[in-house]
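Visitor: Predicted model, plus sequence, below.
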Amino acid sequence: MSGMKNAGVDPLDLVDPERYARRGYPHDAWTRLRADAPVAFFEPAGFEPFWAITKHADVMEIAKQPLRFSSASGISLRRAGARVIPTEMIVMLDPPRHGPMRRVANAGFTPRAVRERAADIDRIATDIVDGATAQGATELDFVERVAAPFPLAVIAWVLGVPRDEWTLLFRWTNEIIGKDDSEYRRPGESPGQTIKRARGEVHAYFRTLIAQRRAHPQDDLVSELARGKVDGEPLTDEQLVSYCELLVEAGNETTRNAVSGGLLAFSEHGEEWEKLRARPEVLPDAVEEILRWVSPISHFTRVATEDYELRGASIRAGDQVALYFASANRDEDVFDDPFAFRVDRRPNHHLAFGFGEHFCMGAHVARIELETVFRHLLERLEAFEVAGTVERLSSITNGSIKHLPLRWRTTSGS
């Protein structure tokens, strides 16, 4: 194994979920790696060895080569000895299987399809934000009242999940994404047991819902998926439930992280909130800056299928490679003053939605969701501040805030 040194970075800064929970993303470590070892090899105890890719250009170079760098072995850093479980989830499919599977649901996520849903997304945001700011409420947990229920309600409505069952999706998502966090595990369960049980419950739920939609189709995405075909053949139950699981997790968790992380950023950079209130026309740019700044997903992994040279480093076939999107989004060679949060930043070539074959299918929905919820917040909130301890998820993959206590002052008339 030949390549660069690792710039003196402690491997635990990259793989210890408790450090992520205490400190947030390891931006200091990533900054050192970008400067001194942008292709660095780590062998942390308890994890499979991996290459850390931290520069924007290098992340894109690997992400656009899915045949040389496979997703089939998983998309997050693997614990030592972890068994790779075959899955039909499209985020872990390589060409040529990935494209046809992705196209089954693509029509529901085009810009046109999303625009057609904009009024319903606005209605959901209105209900949730109005509920949070009603009756003069001045202190609340922003994640619990706004950031978590809003994207959950949107994706559940799109899928066709009955409203009284939305909380099930929320619990399962928390357990799957937060398997390393004791708040989301059941007493006595290991992370592996938690994710196995929660995924089993998700799959059982969607098998039932899919059977109902096959018998009685409705105007929802589960019905559309159930009608979908790949190479002229209907999707199997396993393919369908894997699709639904991915949509629930990605559609809920990443937008939730961006909403909560975005408002936290505004609480720390009050002048940018005032700028946005004075110039609401830059809200689309502000959304892109929130995505860059928060980077809801820290990394995805790939496995090299052949030997590959990158910046003088020799990546061997079978090596695990971590693409650090959150680091790429602070790359000094791409972003002017990358550690400044600026709502009117242009250009903003962030990689918050990934790049290449696996670019986020729901990017258009996420952008509309973020524009919508922050437009409502701009109309209602004059000022706000953190009113307690910000609690982050114990996860090396998801930049999730579990609890964000806020104290705020609403605008007159809201």
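Guide: Looks like it arrived, so ask away. Numbering: from 1, shown residues only.
Visitor: make it CA atoms for all contacts and neighbour counts henceforth
Guide: OK.
Visitor: List the residues that contact residue 265.
Guide: Taking C-alpha atoms under 8 Å, 6 or more residues apart in numbering, we find residue 265 in contact with 290, 341.
Visitor: Work out for me the element it sits within.
Guide: helix 255-268 (DSSP states H and E).
Visitor: repeat for residue 226
Guide: Counting by DSSP H and E, residue 226 is found in helix 221-227.
Visitor: in that helix, what counts as buried?
Guide: The neighbour-count check on helix 221-227 (16 or more other C-alpha atoms under 10 Å) flags 221-226 as buried.
Visitor: Touching, residue 53 and residue 324? I think so.
Guide: Yes - shown here, residue 53 and residue 324 form a contact pair, counting by C-alpha atoms under 8 Å, at 6.0 Å.
Visitor: what do the two both touch?
Guide: residue 59.
Visitor: Included below, for side-by-side comparison, is a second structure:
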Amino acid sequence: MSSQFRTGPHHEFFEHLDWYREEDCARLPQELAWSRRECPVVHSGYDGGQYVVTRYDDLRTVGEHPDIFSSSTPGVRHVPVLLPPLDLDPPLHRDFRQFLNPYFSRSFLQRYVPEMRRLADELIDDVVDERRIEFVSQFAIPFTAGSLARVVIDDDNESRMRRAIEAVTAVATGDQGAYERVAGIAAEILAERAAGTSDRAGVLQSLVTARVDGGRLLSSAEQLGVVTVLLLGGLDTTRGTIAHIGRYLAEHPGLEQRLRRPEWVKRDLEELLRHTSTVSVMGRTVTRDNELLGHPLKAGDRLAVHWQSGNRDELKFEHADELRFDRRKNPHIAFGVGIHRCIGQHFARLQIEVAVDRLLRRLTNFSIAPGTTVRETAGVVLLAPAELFLSFEPVPERST
């Protein structure tokens, strides 16, 4: 690394920071606030050493200069598998995004909305008479996992599609072995598509026919790497945002009525995204010596770019820690910045819109269930409710 570790309690916290340690994650927001004020590019000893970038403007600089801040190591620790297009730089990154982008446009994703609505309604059917729900495991996880599996796998074999949804849901609940089942199903479908037994339009078909890097087909490792990125990248993030909204409905008086207005999607959704920050922190590698962040960096230095911290930057957002729906401008970076801006941003928005719409059609008067506390999950992606018991009342049928 390009500078020596400085002493002091805050520097020491970052030097010993473990992104996956619960107590560190709980303390991190206050330490990031200190960093934004006093040391916006702060050294950490994690995984061999890296610099944590915390201010909004610096994060935009990183995202807008992929030639200087490479995405070849997109995590805060090294990952031993291919993760295209997440770990690709131009020009190869452009080739992958070019064939994937059409399948994550809002217009293409609209075809899945009826199935997403049906899934949400089925999950609500299971709990409506109980007037109580463990919101994460009974709604947020199965809704996002089912929606994601349908969009990414999108198989015309319904039996296999059901197995895929079950496997993706298991991955979302922490069953790491379930990913092998997902990968096996994806590989099976890819083989069929390559053999020409099905030409159903969608993500998997595009992986078979796309040409990159001057005209070559994707390798099998690249194909499965894309599936990995799309599934794992979409599970925790949108689920976390929906779980946060469930909590906000219980804890913020007036929010339910606000989200019942059709126009909430055009403005209020952006504030919810800023405040929750679906993608918290990612990695970059410096390609050449520079001082673009006001700090001397050397080629080979690694960065942890903390998008969530940028969304809490008081220099950019007044009362940044508060959920405020009266912001005139909201240029949040919840989906990142630049060429690596999240490919699933339209899908995430659509899932949130459908989830809120179906919930509020059927349920009202949310509160934290008596005798329960909200249990948070601590991790590198997102601080979000891991267990959230809500009480509610059914909406009278004549009002639906």
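Guide: Received it, and whenever you're ready, just let me know what you need. Quick caveat, the model's predicted, so the values are computed rather than measured.
Visitor: Show me how far the helix or strand just after the helix holding residue 226 of structure 1 is from its chain's centre.
Guide: Using DSSP H and E, the helix or strand that follows helix 221-227 of structure 1 in sequence is strand 229-230. Computed by C-alpha atoms, centre = their mean, to the nearest Å, the chain-centroid distance of strand 229-230 of structure 1 equals 27 Å.
Visitor: Which parts of the stretch 151-300 of structure 1 are helices?
Guide: 166-177, 191-215, 221-227, 237-249, 255-268, 270-278, 283-294 (DSSP state H, counting those that start in this stretch).
Visitor: State whether residue 237 of structure 1 and residue 207 are indeed in contact, as I suppose.
Guide: Yes - in this structure, residue 237 of structure 1 is within contact of residue 207 by C-alpha under 8 Å, at 6.9 Å.
Visitor: Ignoring the adjacent residues along the chain, who's closest to the most centrally placed residue in structure 2?
Guide: For structure 2, the residue nearest the mean C-alpha position is residue 237 (2.8 Å; C-alpha atoms, centre = their mean). Using C-alpha to C-alpha, 6 or more residues apart in numbering and skipping the chain neighbours, the partner closest in space to residue 237 of structure 2 is residue 278 (4.8 Å).
Visitor: give me every residue that touches the corresponding residue of structure 1 for that neighbour.
Guide: Alignment note (TM-score structural alignment): residue 278 of structure 2 maps to residue 296 of structure 1. Counting by C-alpha under 8 Å, 6+ apart, residue 296 of structure 1 touches 254-255, 257-258, 326, 352, 398-400.
Visitor: give me that answer again for 7 Å
Guide: 254, 257-258, 352, 398-399 (C-alpha atoms under 7 Å, 6 or more residues apart in numbering).
Visitor: Can you check which part of structure 1 stretch 335-355 of structure 2 sits on?
Guide: Counting by TM-score structural alignment, stretch 335-355 of structure 2 falls onto residues 353-373 of structure 1.
Visitor: Now do residue 131 of structure 2: how many residues are near it, please.
Guide: 15 (other C-alpha atoms under 10 Å).
Visitor: which residue sits closest to it, ignoring its sequence neighbours?
Guide: Nearest non-adjacent residue to residue 131 of structure 2 (C-alpha to C-alpha, 6+ apart): residue 392, at 5.3 Å.
Visitor: Translate that neighbour into the numbering of structure 1.
Guide: Aligned partner of residue 392 of structure 2 by TM-score structural alignment: residue 408.
Visitor: Just say helix, strand or coil for that match.
Guide: Following DSSP: H, G, I helix; E, B strand; the rest coil, the label given to residue 408 of structure 1 is strand.
Visitor: I'd say it and residue 137 touch.
Guide: No - using C-alpha atoms under 7 Å, residue 408 of structure 1 is not in contact with residue 137; the gap is 8.3 Å.
Visitor: still on that earlier bit, next up, the contacts around the residue nearest to residue 131 of structure 2.
Guide: So residue 392 of structure 2 contacts 131-132, 363-367 (C-alpha under 7 Å, 6+ apart).
Visitor: Could I have the ChimeraX command that selects the buried members from the residues you listed?
Guide: Burial among the contacts of residue 392 of structure 2 is assessed by 16+ other C-alpha under 10 Å; the matching ChimeraX selection reads:
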select :132,363,364,365,366,367
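Visitor: So which of the contacts of residue 392 of structure 2 sit within strands?
Guide: 132, 363-367 (DSSP state E).
Visitor: In structure 1, what residue corresponds to residue 245 of structure 2?
Guide: So, by TM-score structural alignment, residue 245 of structure 2 is matched to residue 262.
Visitor: Distance check, the residue nearest to its match when sequence neighbours are not counted against residue 145 of structure 1.
Guide: Leaving aside its chain neighbours, residue 262 of structure 1 sits nearest to residue 290 (5.3 Å; criterion: C-alpha to C-alpha, 6+ apart). Noted for residue 290 of structure 1: a distance of 20 Å to residue 145 of structure 1, by C-alpha to C-alpha, to the nearest Å.
Visitor: Of these two, which one has the most company?
Guide: Shown here are residue 290 of structure 1 and residue 145; by other C-alpha under 10 Å, residue 290 has more neighbours (25 against 16).
Visitor: Check the gap between the more buried one and residue 398 of structure 1 for me.
Guide: For residue 290 of structure 1, the distance to residue 398 of structure 1 - C-alpha to C-alpha - is 15 Å.
Visitor: Could I get the full set of strands for the stretch 1-150 of structure 1?
Guide: Remark: strands assigned in the stretch 1-150 of structure 1 by DSSP state E, counting those that start in this stretch are 39-42, 50-53, 69-70, 139-141.
Visitor: mind giving me JSON lines with the ones you listed and columns for distance to residue 30 of structure 1?
Guide: What follows is those, written out as JSON lines (distance: least, C-alpha to C-alpha, whole Å):
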{"stretch": "strand 39-42", "distance to residue 30 of structure 1": "11"}
{"stretch": "strand 50-53", "distance to residue 30 of structure 1": "9"}
{"stretch": "strand 69-70", "distance to residue 30 of structure 1": "22"}
{"stretch": "strand 139-141", "distance to residue 30 of structure 1": "30"}
